[in-house]
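[1] Here is my input; please provide its structure:
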Amino acid sequence: MTAMDDRPLEAGALISELEGHLLIEATRAEGRAEAARFTRSLAWLTDSQREEVEARFQENYLALTRLSWERTAQRGRELRAEYEERYRSLRRRLCAGFLFGAALVLAAAVVTTVSSG
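    A predicted model of the protein is given here:
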């Protein structure tokens, strides 16, 4: 149970949320490292300018990464929809083929029975 309400915790949702937090924190660390690497090449910056450039770099890095994640998630949803539609189509064709085959076997059995009798 959560501390805020009486709903039971769902393990999958909790794990997903934790993974999300860890991913964002790792991305922030990457952004900080890249910002520091970038500003090291700008030796003429004052300390306050360096801090401002690093802060803006980190913000942009996180925004671009988030946009990339959103695009990847959107493409994943699109692919899932395409694959699900393809699966349904193949399943319909398979069922139709099976029913057609069963009808042929039944018709052959009827013809054989009528011919024998």
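[2] going forward, measure contacts and count neighbours with C-alpha atoms only.
    Fine.
[3] distance of Arg71 from Leu64?
    From Arg71 across to Leu64, the span is 11 Å (Cα to Cα, to the nearest Å).
[4] Quick one: the helices in this protein, in order.
    11-40, 47-116 (DSSP state H).
[5] Let me have those in a markdown table, extended by distance to Asp5.
    Shown next, in a markdown table, are the helices of the chain (distance: least, Cα to Cα, whole Å):
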| stretch | distance to Asp5 |
| --- | --- |
| helix 11-40 | 15 |
| helix 47-116 | 30 |
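[6] Could you report the neighbour count for Ala81?
    12 (other Cα atoms under 10 Å).
[7] Actually, Leu62.
    20.
[8] want to put them side by side, so please do this one too:
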Amino acid sequence: MTAMDDRPLDPGALVSELEGHLLIEAARAEGRAEAVRFARSLAWLTDTQREEVEEAYVDNHLALARRSWERTARRGRELRAEYEAAYHALRRRLCTAFLLGAVVLAVVTLGSVGTR
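    Next up, the predicted model:
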């Protein structure tokens, strides 16, 4: 139970949320490092301008990362739906073949019992 309300804790949700925060922080750190490298190449910037450029670079980096993650998640959902549809179709075929085989076996068995 949480201290804030009576809902039970969901460990999977907590882990997912933690992973999300860590992923965002890693992307932010990566963006900051790239921003510093980029801003260093612009030696003519003042300190204030350099800070503004770095901040804009980090914001753009995070926006790009977010769009990339969203595309990846969307594609993952699409693939999951495709694989589930293929799985269900194969399962239907297998069940149909099994039932057909059972019927054929029953007919053959009953036919051989009737001829004795």
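[9] And the helices of the first structure: which comes nearest Thr2 of the first structure?
    Each of those was checked against Thr2 of the first structure via Cα to Cα, and the shortest separation belongs to helix 11-40, namely 10.9 Å.
[10] I'd say Val36 of the second structure and Glu55 touch.
    No - assessed by Cα atoms under 8 Å, Val36 of the second structure is found out of contact with Glu55, at 9.6 Å.
[11] Now do the same contact list for Arg93 of the second structure.
    Contacts were defined as Cα atoms under 8 Å, 6 or more residues apart in numbering; by that measure Arg93 of the second structure touches no other residue.
[12] For it, what is the corresponding residue in the first structure?
    Correspondence of Arg93 of the second structure to the first structure, assessed by TM-score structural alignment: Arg93.
[13] Quick check: the gap between that match and Val105 of the first structure.
    The span separating Arg93 of the first structure from Val105 of the first structure equals 18 Å under the rule Cα to Cα.
[14] Stretch 15-34 of the first structure vs the second structure - mean distance after superposition?
    When the second structure is superposed, stretch 15-34 of the first structure averages 0.6 Å from its matched positions, counting by mean Cα distance after the TM-score superposition for the first structure.
[15] What range does that stretch cover in the second structure?
    So in the second structure, the equivalent range for stretch 15-34 of the first structure is 15-34, judged by TM-score structural alignment.
[16] Burial check on Thr65 of the first structure, number of neighbours?
    Applying the criterion other Cα under 10 Å, we find 16 residues in the vicinity of Thr65 of the first structure.
[17] Spatially nearest residue to it (excluding sequence neighbours)?
    With Cα to Cα, 6 or more residues apart in numbering as the criterion, Thr65 of the first structure has its nearest non-adjacent residue at 7.8 Å, and that residue is Thr27.
[18] Around the one you found, how many other residues sit close by?
    Counted with other Cα under 10 Å, the burial measure for Thr27 of the first structure works out to 17 neighbours.
[19] again with Arg66 of the second structure
    Look at Arg66 of the second structure: counted by other Cα under 10 Å, it has 14 neighbours.
[20] And the residue sitting nearest the centre point of the second structure, how close does it get to Ala65 of the second structure?
    The second structure has Ala73 as the residue nearest its centroid, 4.3 Å off, counting by Cα atoms, centre = their mean. Plainly put, Ala73 of the second structure is 12 Å away from Ala65 of the second structure if you go by Cα to Cα.
[21] go on, Arg93 of the second structure?
    Using Cα to Cα, one obtains 42 Å as the distance from Arg93 of the second structure to Ala65 of the second structure.
[22] do the same with Tyr83 of the second structure
    Applying Cα to Cα, the value for Tyr83 of the second structure to Ala65 of the second structure is 27 Å.
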